[in-house]
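Enquirer: sequence unknown, structure follows:
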């Protein structure tokens, strides 16, 4: 396997998920990599082509976080008895340059496609938007382990629209450090309100990529959530922040049941900091190293802990798919 004269880097991480259907050959390792075009930011393969059983997602912009987040959603929704489907992951692997995920192939149409088909039928469009609401309500119900810190599901930096390029500039050992970082910038910019009592908010499983193409109705009419790359464990105001968006043509605010703590709401502060980060992402990043946990020693230690945890959290039968508690601190 070569690309532009270079050898394919070796596989450094593998994930074994659910068992494939009996009698079906599941491509793995080097065989799987050979099916996927190198240099592609994000590619998709229906396999086998004549009668797809697997959907293969691959590329430079496919992240390991998606593997663990999607597996967690698949397993936890089944435990909850949810009618929302999530494609099960059969196998995934990663090299230094790219990741490849082999998941269930699901027949159906995306919400984006369905909305286009019913653009002149508002009643049907409302039913289609209900698919997204149903998925979000059930995903938010996924239980989060006590002591989890704000982080991506793989333990990496938070992935959320609040931050520049949807990725936090540093790791946080706990919610208090995240609050301190945000308030540092808000104070310098003389913007109110500040974030307050963020640690009192419920921590939730938040798939924050609420685009119509990331939700489906399958051939049996069931709602399906299909993209988990931008998923983190976060205080609930980060979900309320997303409800101010309008990606579906109308607001879905008030239709998603987000858990809250009475008297605590940091949505407006997050809206303010998001705007400030858009104008001064570099400053926000630099300020992060001036507050608790931002020192080089702590950040390096957390990076090392996350890498170690990732190599150990690849057995889907272990009963847990998140390493977001790695590096947590209560102080």
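Expert: All right, it came through fine. Bear in mind the structure is a predicted one, so any value in this text is a computation, not a measurement. Numbering: from 1, shown residues only.

Enquirer: please make it C-alpha for all contacts and neighbour counts, starting now.
Expert: Will do.

Enquirer: tell me where the stretch 201-331 of the chain has helices.
Expert: For the stretch 201-331 of the chain, helices defined by DSSP state H, counting those that start in this stretch occupy the ranges 237-242, 267-279, 281-288, 296-312.

Enquirer: ok, for residue 193, nearest residue in space, not its chain neighbours?
Expert: Spatially, and ignoring its direct neighbours in sequence, residue 193 is nearest to residue 269 (5.5 Å; CA to CA, 6 or more residues apart in numbering).

Enquirer: number of nearby residues for that neighbour?
Expert: Using other CA atoms under 10 Å, residue 269 has 20 other residues around it.

Enquirer: contact partners for it?
Expert: Residue 269 is in contact with 192-195, counting by CA atoms under 8 Å, 6 or more residues apart in numbering.

Enquirer: repeat that for residue 259.
Expert: By CA under 8 Å, 6+ apart, the neighbours of residue 259 are 202, 236.

Enquirer: show me where the stretch 101-250 of the chain has strands.
Expert: With DSSP state E, counting those that start in this stretch as the criterion, the stretch 101-250 of the chain has strands at 108-110, 151-152, 203-207, 215-218, 223-225, 231-235.

Enquirer: can you tell which of these is closest to residue 281?
Expert: Proximity to residue 281 (CA to CA) singles out strand 151-152 among those, at 18.9 Å.

Enquirer: ok, for the spatially most central residue of the chain, nearest residue in space, not its chain neighbours?
Expert: Using CA atoms, centre = their mean, the residue of the chain that lies closest to the mean C-alpha position is residue 231, 1.7 Å off. Take residue 231 and drop its neighbours on the chain: the residue closest to it by CA to CA, 6+ apart is residue 207, 4.3 Å away.

Enquirer: would you confirm that the one you found contacts residue 226?
Expert: No. At 10.3 Å, residue 207 does not count as touching residue 226 under the criterion of CA atoms under 8 Å.

Enquirer: more neighbours: which of those two?
Expert: Neighbours per residue, other CA under 10 Å: of residue 207 and residue 226, the larger number sits with residue 207, 24 against 17.

Enquirer: state the distance from the more buried one to residue 110.
Expert: Here residue 207 is placed at a distance of 17 Å from residue 110 (CA to CA, to the nearest Å).

Enquirer: follow-up on the earlier one: buried deepest among the strands of the stretch 101-250 of the chain, which one?
Expert: strand 151-152 (a mean of 30; mean count of other CA atoms under 10 Å).

Enquirer: any buried residues in stretch 81-88, and which?
Expert: Residues 84-88 are the ones in stretch 81-88 that count as buried (16 or more other CA atoms under 10 Å).

Enquirer: then this one, side by side with the first:
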């Protein structure tokens, strides 16, 4: 029998539907879904009526996504002047090699190129959110998901910005060194969405932009926003409208990332304290 391992969320899901099916039933229902793309809407009974929730699932689901999305939803939903909405997270767990994130179902339509300015305003609200702790990465801890790293994932979990900086500083003799201290002191760790593909946003029935994907979103020093300059045409059209804290670390960041890509590994220069945890 496959073991189901619940994921501890960063916040209590106080708005979790009372009649939400158990994880075993959710796994069974998704196994019966023959049209899987990104997830599936499943029904449950609420006050005698049929309601829906959304299940995002698959082998590529990063478990740091669920608590990060839950934290951001709490921080942004209902906030005055917020230009974005985030589905609340009810439950997250692993079953076998698959991850499952059970969240609020939001009806609407996918965004397209004509929505770039609206999405940019939504992203502007997201990148203003500061992390709950001083540790870089997803909420609750775990590897960093970011374009900086080969295959978009750090080899270790960094308990502090200093350890992350030590890893990058290990590329000595490359001309420049990175220093995150001043910008973190000034701005804190900011949410850095690293994948702004148009399919990761939708508009609800009231025209509000909804951010759907937090698999590549972590709380990081503002310098990591260099990822906003990359990606497809839609991503770059969004980036042109963003006001992000200025960074003096862009060139050394790009150089360090280049070295990792050149050698095809993230394990170069891992601080001694973390070497035994590298994967």
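Expert: Yes, it's here. The model shown is predicted, which means the values in this text are computed figures rather than measured ones.

Enquirer: quick one on the thing from earlier: which among the contacts of residue 269 of the first structure gets closest to residue 78 of the first structure?
Expert: Nearest to residue 78 of the first structure among those is residue 195, at 35.0 Å by CA to CA.

Enquirer: isn't that closest one right up against residue 179?
Expert: Yes. Counting by CA under 8 Å, residue 179 is a contact partner of residue 195 of the first structure at 6.1 Å.

Enquirer: ok, the two, which is more surrounded?
Expert: Between residue 195 of the first structure and residue 179, counted using other CA under 10 Å, the more crowded position is residue 195 (21 against 17).

Enquirer: got the contact list for the more buried one?
Expert: 179, 182-183, 266, 269-270.

Enquirer: can you tell me how far the residue in the second structure that residue 45 of the first structure lines up against is from residue 57 of the second structure?
Expert: Residue pairing (TM-score structural alignment): residue 45 of the first structure is matched to residue 40 of the second structure. Noted for residue 40 of the second structure: a distance of 8 Å to residue 57 of the second structure, by CA to CA.

Enquirer: and the two? Which one has more around it.
Expert: residue 57 (23 against 20).

Enquirer: secondary structure class for the more buried one?
Expert: strand (DSSP: H, G, I helix; E, B strand; the rest coil).

Enquirer: how about the nearest residue to it, chain neighbours excluded?
Expert: residue 100 (4.4 Å).

Enquirer: OK, contacts around that neighbour?
Expert: Counting by CA under 8 Å, 6+ apart, residue 100 of the second structure makes contact with 55-58, 61, 92-94.

Enquirer: cool, residue 155 of the second structure as well?
Expert: Listed by CA under 8 Å, 6+ apart, the contact partners of residue 155 of the second structure are 143, 266-267, 278-279.

Enquirer: next: residue 220 of the second structure.
Expert: With CA under 8 Å, 6+ apart, residue 220 of the second structure has these contacts: 136-137, 189-192.

Enquirer: show me what residue 137 of the second structure lines up with in the first structure.
Expert: Aligned partner of residue 137 of the second structure by TM-score structural alignment: residue 151.

Enquirer: closest to residue 21 of the second structure among the contacts of residue 220 of the second structure?
Expert: Residue 21 of the second structure has its nearest neighbour among those in residue 137, at 30.6 Å by CA to CA.

Enquirer: contacts only, for the closest one.
Expert: With contact set as CA under 8 Å, 6+ apart, residue 137 of the second structure has these partners: 143-145, 157-158, 218-220.

Enquirer: and residue 90 of the second structure, that's in a strand?
Expert: Yes. Judged by three-state DSSP, residue 90 of the second structure forms part of a strand.

Enquirer: and it, what is it in contact with?
Expert: Residue 90 of the second structure makes contacts with 13, 15-17, 101-104, as judged by CA under 8 Å, 6+ apart.

Enquirer: alignment lookup: it to the first structure.
Expert: Aligning on TM-score structural alignment places residue 90 of the second structure opposite residue 90 in the first structure.

Enquirer: what's the burial count for the nearest residue to its match once chain neighbours are set aside?
Expert: Spatial nearest neighbour of residue 90 of the first structure, chain neighbours left out: residue 17 (4.5 Å); criterion: CA to CA, 6+ apart. If you count neighbours by other CA under 10 Å, residue 17 of the first structure ends up with 19.

Enquirer: could you check which residue of the second structure pairs with residue 17 of the first structure?
Expert: By TM-score structural alignment, residue 17 of the first structure lines up with residue 13 in the second structure.

Enquirer: for its match, give me its contacts.
Expert: Listed by CA under 8 Å, 6+ apart, the contact set of residue 13 of the second structure reads 88-91.

Enquirer: likewise residue 166 of the first structure?
Expert: Counting by CA under 8 Å, 6+ apart, residue 166 of the first structure touches 159-160.

Enquirer: so what corresponds to it in the second structure?
Expert: Here residue 166 of the first structure is matched to residue 152 in the second structure, going by TM-score structural alignment.

Enquirer: distance of that match relative to residue 227 of the second structure?
Expert: 11 Å.

Enquirer: name the residues contacting each of these two.
Expert: Common neighbours of residue 152 of the second structure and residue 227 (CA under 8 Å, 6+ apart) are residue 146.

Enquirer: hang on, the earlier thing: hmm, which of the contacts of residue 90 of the second structure are the buried ones?
Expert: 17, 101-104.

Enquirer: so how far is residue 44 of the second structure from the match of residue 166 of the first structure?
Expert: Residue 152 of the second structure sits 36 Å away from residue 44 of the second structure, taking CA to CA as the criterion.

Enquirer: spit out the contact partners of the nearest residue to residue 48 of the first structure once chain neighbours are set aside.
Expert: In this structure, residue 48 of the first structure finds its nearest non-sequential neighbour in residue 54, 7.1 Å apart by CA to CA, 6+ apart. Applying CA under 8 Å, 6+ apart to residue 54 of the first structure gives the contacts 46-48, 102-105.

Enquirer: distance-wise, check residue 54 of the first structure relative to residue 260 of the first structure.
Expert: Counting by CA to CA - residue 54 of the first structure and residue 260 of the first structure are separated by 39 Å.

Enquirer: what's the match for residue 264 of the second structure in the first structure?
Expert: Per TM-score structural alignment, residue 264 of the second structure is aligned with residue 281.

Enquirer: residue 234 of the second structure maps to what in the first structure?
Expert: With TM-score structural alignment as the criterion, residue 234 of the second structure matches residue 248.

Enquirer: burial of that match, as a residue count?
Expert: Counted with other CA under 10 Å, residue 248 of the first structure comes out at 18.

Enquirer: in stretch 107-116 of the second structure, what's buried?
Expert: Those buried within stretch 107-116 of the second structure under the rule 16+ other CA under 10 Å are 111, 115-116.
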